[in-house]
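> This is a predicted model, with the sequence first.
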Amino acid sequence: MSRSEQPTVVLVHGAFADASSYAAVIPGLLKRGLKVVAPAVPNRSLLGDAAYIASVVRQIDGPVVLVGHSYGGAVITVAGVEDNVRALVYLSGYALEVGESLGELQGRFPDSDLAAALVYTPFPVEGSDTPGTDVSVEPDKFPAIFAADVDPDLARVLAVSQRPLAAQAFAEAAPAAAWKTKPSFGVVSSADRTINPDVERFGYRRAGMTTIEVDSSHLVMLAHPGRVVAFIGEAVEAASA
């Protein structure tokens, strides 16, 4: 397969983060000669975020491998139904079923340490007198919960540069589940304190994914970038077959 036919890897970040969370993975993907796009997810609503990522995917000429970290897994579950998406990769992610919300999936399992560290802040909603609610993580607790095996200086930077997630995103049901029709791959972060690893295992098993487990914090792509690059490479090969 020529390079022009190789999939573009689209990296979808999660809640409380931005595209820089893929900073350690992108160089490895580029060295493999892959095209990479790492968009900024609005983090306003599951349906709106998925629609935005779907619009990014539709504008890419050729096949796409869609990678989602954490909440980004829920986003790619919906956006991944686009015709040119050839494979999905979940990193410490949520793989929702049709009609299921983040809150419903998480509610099946014991809370992680994240639940007690969340901060709720109102924000203005254009055209409405009712404010929305932003959800973020207490900065002092962020390093231990999200990034226990990431460089401490970087973890502190990430803690104060969070991209909050609107609370609305937790309640919206997924209208589609791309893993039903697309080859899917999942990384379980077995030392995850942000998402209960059993939530990841359950979603991946239900979807019949090719799965690996990495002894990692939630930010597996910063803690173990080589493993993540190699795993994405497997998905690219499957999508290129």
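Received the coordinates, thanks.
> okay, CA-based contacts and neighbour counts for the rest of this
Noted.
> Tell me which residues are up against the helix ranked longest in the chain.
The single longest helix within the chain, with elements called by DSSP state H, is helix 225-240. Helix 225-240 is contacted by residues 1, 5-7, 24-25, 28-29, 65, 67, 86-89, 183-185, 220-221 when judged by CA atoms under 8 Å, 6 or more residues apart in numbering.
> and if you look at stretch 210-219?
Here stretch 210-219 makes contact (CA under 8 Å, 6+ apart) with 21, 70, 92, 145-150, 184-195, 204, 220, 223-224.
> can you check stretch 116-124 too?
Contacts to stretch 116-124, defined as CA under 8 Å, 6+ apart, come from residues 130-138, 141.
> ok, which pair from these is furthest apart?
The largest separation in the contacts of stretch 116-124, counting by CA to CA, is between Thr130 and Lys141 at 29.6 Å.
> Which one of the two is surrounded by more residues?
Shown here are Thr130 and Lys141; by other CA atoms under 10 Å, Lys141 has more neighbours (17 against 11).
> how many other residues sit next to the closest residue to that one other than its chain neighbours?
Nearest residue to Lys141, sequence neighbours excluded (CA to CA, 6 or more residues apart in numbering): Ala117, at 6.7 Å. When neighbours are defined as other CA under 10 Å, Ala117 has 16 of them.
> one more structure, for comparison:
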Amino acid sequence: MNSLLAGLALAAATALTANASAQTAKPTVVLVHGAFADASSWNNVIRILKRDGYPVIAVANPLRSVSADGAYLSNLVGSISTPVVLVGHSYGGSVITEAARGHGNVKALVYVSAFAPEAGETAAALSGRFPGSTLGPTLAPPVTLPNGGVDLYIQPQKFHDQFAADVPAADAALMAATQRPITEAALNEKSGAPSWDSIPSWFIYGDQDKNIPPKALAFMAQRAHSRQTDVIRGASHVVMVSHPEPVAKLIARASADATH
């Protein structure tokens, strides 16, 4: 009799522990970098999220085309069994918008100085919809690809001021040296049906962004019915590098709101 009671007590305790674990489990945060950057641009945010118990994956975005990059990310999302929060920076916003469609485990979209295109829109057109982008003159001569397309880079000597003005010069120099190019075709490829019209979204960006005009970012946030939009005073295009704390805080807020 005593052994039966002990067994029942153990089973009950196990069930309670499992239930508590399920209630406190955090979604997987998938971070997607944009053009002229790489996955290390998320390092400061990753440190905070990992400290707070979030599983994190920083994707190596191919930067080849919206459809192909979206499919690449979609395959990754499909391999994750937990709820997912997709976070995109810059062009990475176009990619998460594309990749989230059809995945019931994607619970939130977080746009970090990022494009949130409507169907048929391009990143290039959205950048030019409002005045303020100074990216064009800072680009290096295009690199011709075997398929006839071209890769785009930012000139290293102009990278700091254009892309990361609020980052220490030494760090910006490293970022300029390790920047990954994007194809011109990717910036001019029309987006598919948006996922932000059915998945809740959050936005954060700097008011000194020189790549995507802040007015364009505000427009996209309002159009997507952003649950929360944070504008960081004095922040450049790489707000996640210079201000990782508010970016991580917004990701945590999106994670909590969307999964409870």
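Done, it's in. What you see is a predicted model, and the numbers here were worked out from it, not measured in a lab.
> ok so, going back, narrow the contacts of helix 225-240 of the first structure to those in strands?
65, 67, 86-89, 184-185 (DSSP state E).
> Pick out whichever of those sits closest to Val75 of the first structure.
Taking those together and measuring to Val75 of the first structure by CA to CA, the closest member is Val67, at 9.7 Å.
> Check the alignment and tell me where the closest one lands in the second structure.
The equivalent of Val67 of the first structure in the second structure is Val87 (alignment by TM-score structural alignment).
> ok, how many other residues are close to that match?
Using other CA under 10 Å, Val87 of the second structure is surrounded by 26 other residues.
> Who's the closest spatial neighbour of Val137 of the first structure, skipping the chain neighbours?
In space, and not counting its chain neighbours, Val137 of the first structure is closest to Leu118: 4.6 Å by CA to CA, 6+ apart.
> which position in the second structure aligns with that neighbour?
By TM-score structural alignment, Leu118 of the first structure lines up with Leu139.
> Would you show me how to pick out the buried ones of the contacts of stretch 116-124 of the first structure in ChimeraX?
In ChimeraX syntax, the buried subset of the contacts of stretch 116-124 of the first structure is picked out as below (16 or more other CA atoms under 10 Å):
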select :132,133,134,135,136,137,138,141
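> Please report how far the residue nearest to Val137 of the first structure lies from Asp140 of the first structure.
Leu118 of the first structure sits 11 Å away from Asp140 of the first structure, going by CA to CA, to the nearest Å.
> and what of Ala178 of the first structure?
Taking CA to CA as the measure, Ala178 of the first structure falls 36 Å from Asp140 of the first structure.
> if you count what's nearby, which of these two comes out ahead?
Neighbour tally, Ala178 of the first structure and Asp140, criterion other CA under 10 Å: the higher count belongs to Ala178, 24 against 12.
> how near is the more buried one to Thr130 of the first structure?
Where Thr130 of the first structure is concerned, Ala178 of the first structure sits at a distance of 33 Å (CA to CA).
> and what of Pro27 of the first structure?
Applying CA to CA, the value for Pro27 of the first structure to Thr130 of the first structure is 43 Å.
> same question, Arg227 of the first structure
Arg227 of the first structure is 44 Å from Thr130 of the first structure, where distance means CA to CA.
> just Pro110 of the first structure next, same as before
Using CA to CA, we find Pro110 of the first structure at a distance of 32 Å from Thr130 of the first structure.
> Could you pull out the helices in the first structure for me?
With DSSP H, the ranges of helices along the first structure come out as 26-31, 46-58, 71-79, 102-106, 142-146, 152-160, 168-171, 197-207, 220-223, 225-240.
> which of these sits most buried?
Stretch with highest mean neighbour count among the helices of the first structure: helix 71-79 (a mean of 30; mean count of other CA atoms under 10 Å).
> Tell me roughly how far it lies from the second structure on average.
On superposition with the second structure, the mean distance recorded for helix 71-79 of the first structure (mean CA distance after the TM-score superposition for the first structure) is 0.8 Å.
> what's that helix packed up against?
On a contact count with 3 or more CA pairs under 8 Å, 6 or more residues apart in numbering; DSSP states H and E, helix 71-79 of the first structure meets strand 8-12, helix 46-58, strand 64-69, strand 85-91.
> would you turn the ones you listed into a markdown table with distance to Phe231 of the first structure?
Formatted as a markdown table, those follow (distance: least, CA to CA, whole Å):
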| stretch | distance to Phe231 of the first structure |
| --- | --- |
| strand 8-12 | 12 |
| helix 46-58 | 21 |
| strand 64-69 | 11 |
| strand 85-91 | 8 |
